[in-house]
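Generate coordinates for the sequence data below:
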Amino acid sequence: MIEDVKSLLAGAEHVHQIIGKKWVSLIIHVLNDGPKRFSELNTMIPDLSKRMLNERLKELEEYGLLIRVVIPDRPVRTEYSLTAKGQELGEALGHVEAWALKWL
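Presented below is the predicted three-dimensional model:
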């Protein structure tokens, strides 16, 4: 029983380490509407620097929450979209956003 609680707390702590990073939940929120190019993300979140956006996108890709797709058109484009795992997290964060609208 105690091991189950420890495992649950470790999982919760890991999730909070991911979504607790500045800009992560906002990036996921924006990508919930569908794939976006880097420049679109940068425009939609104007206070987020390009360097930090790039860093967060790489982290989210490493966590398996988003996928980066290079489109070999002229010019070459890169799009970012949520994976199934990222979409599910986006839905969960949507509940938090609804709570915030109601209570904050």
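
Every contact and neighbour count from this point should use C-alpha atoms.
Fine.

what's the residue closest to the geometric middle of the protein?
For the chain, the residue nearest the mean C-alpha position is Ile28 (3.3 Å; CA atoms, centre = their mean).

please give me the structure for this one as well, since I'd like to look at both together:
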Amino acid sequence: MKKPLKEDFRSHCAVNYGVEIFGDRWSLLIIRDIIFVGKKTYGDFLKSEEGIATNVLASRLAFLEEQGVLSKAPSPDDRRKDFYTLTEKGLDLIPIVINIVLWSAKHDSKSYVRRREEFVARLSQDPMRVSEEVKALVRNGGCIFPEGGG
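Reported below is the predicted structural model:
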């Protein structure tokens, strides 16, 4: 599935713009993996439990980079690997992801995030403050749950 270039968007509606950039399942899951568990490499993303196909992963990473949501740089430890990180534009998606987490915690009785009661309580009380804290954490190379899980 070829993703559109910026000038190929169906309309200039604000909701449509968001859907065109990050509204597909795989793009949001890549962003989730960076924010929540600190994934950085192609191999890391490939190991996600949802089972993304290699061609779809390569396409989504390239598209998110092209759209300025992700940046790619060689790993300092192994130059054969690339590290993907969120740009400022990508970091601005954190409040959206946080609100999806809140919605899911409320409506999905089997959601993994329900096991993180303290985190969900903090989110519920002040999602914007938590979003800003998470932005700073991810901007500095961290993630919400460095031990894994979400």
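
Can you give me the TM-score here?
TM-score of the superposed chains, computed with TM-score structural alignment, normalised by the length of the first structure, equals 0.78; 96 aligned residues with a CA RMSD of 2.0 Å.

Touching, the residue nearest to the centre of the first structure and Glu88? I think so.
No: counting by CA atoms under 8 Å, Glu88 is not a contact partner of Ile28 of the first structure; they are 10.3 Å apart.

quick revisit: list the contacts for the aligned partner of the residue nearest to the centre of the first structure in the second structure?
Counting by TM-score structural alignment, Ile28 of the first structure lines up with Ile31 in the second structure. Ile31 of the second structure makes contact with Leu86, Gly90, according to CA atoms under 8 Å, 6 or more residues apart in numbering.

what are the ranges of the strands in the first structure?
36-37, 66-71, 77-82 (DSSP state E).

starting at the chain centroid, how far to the shortest one?
Read it as strand 36-37 of the first structure. Computed by CA atoms, centre = their mean, to the nearest Å, the chain-centroid distance of strand 36-37 of the first structure equals 13 Å.

compared with the second structure, how much does that strand deviate?
With mean CA distance after the TM-score superposition for the first structure, strand 36-37 of the first structure departs from the second structure by a mean of 0.9 Å once superposed.

Now do that strand: everything it contacts.
Residues contacting strand 36-37 of the first structure (CA under 8 Å, 6+ apart): Arg77, Thr78, Glu79, Tyr80, Ser81.

What does Arg56 of the first structure correspond to in the second structure?
Residue pairing (TM-score structural alignment): Arg56 of the first structure is matched to Arg60 of the second structure.

Could you double-check that that match sits in contact with Trp26?
Yes: the criterion here is CA under 8 Å, and Arg60 of the second structure meets it with Trp26 at 7.1 Å.

For the second structure, just list every one of the helices.
14-22, 25-37, 42-46, 54-66, 88-91, 94-107, 117-125, 127-139 (DSSP state H).

For the longest one, buried residues please.
Neighbour-count burial for helix 94-107 of the second structure, counted by 16 or more other CA atoms under 10 Å, picks out Ile94, Pro95, Val97, Ile98, Asn99, Val101, Leu102, Ser104, Ala105.

Nearest to Glu117 of the second structure among these?
Nearest to Glu117 of the second structure out of the buried residues of helix 94-107 of the second structure is Ala105 (CA to CA; 9.6 Å).
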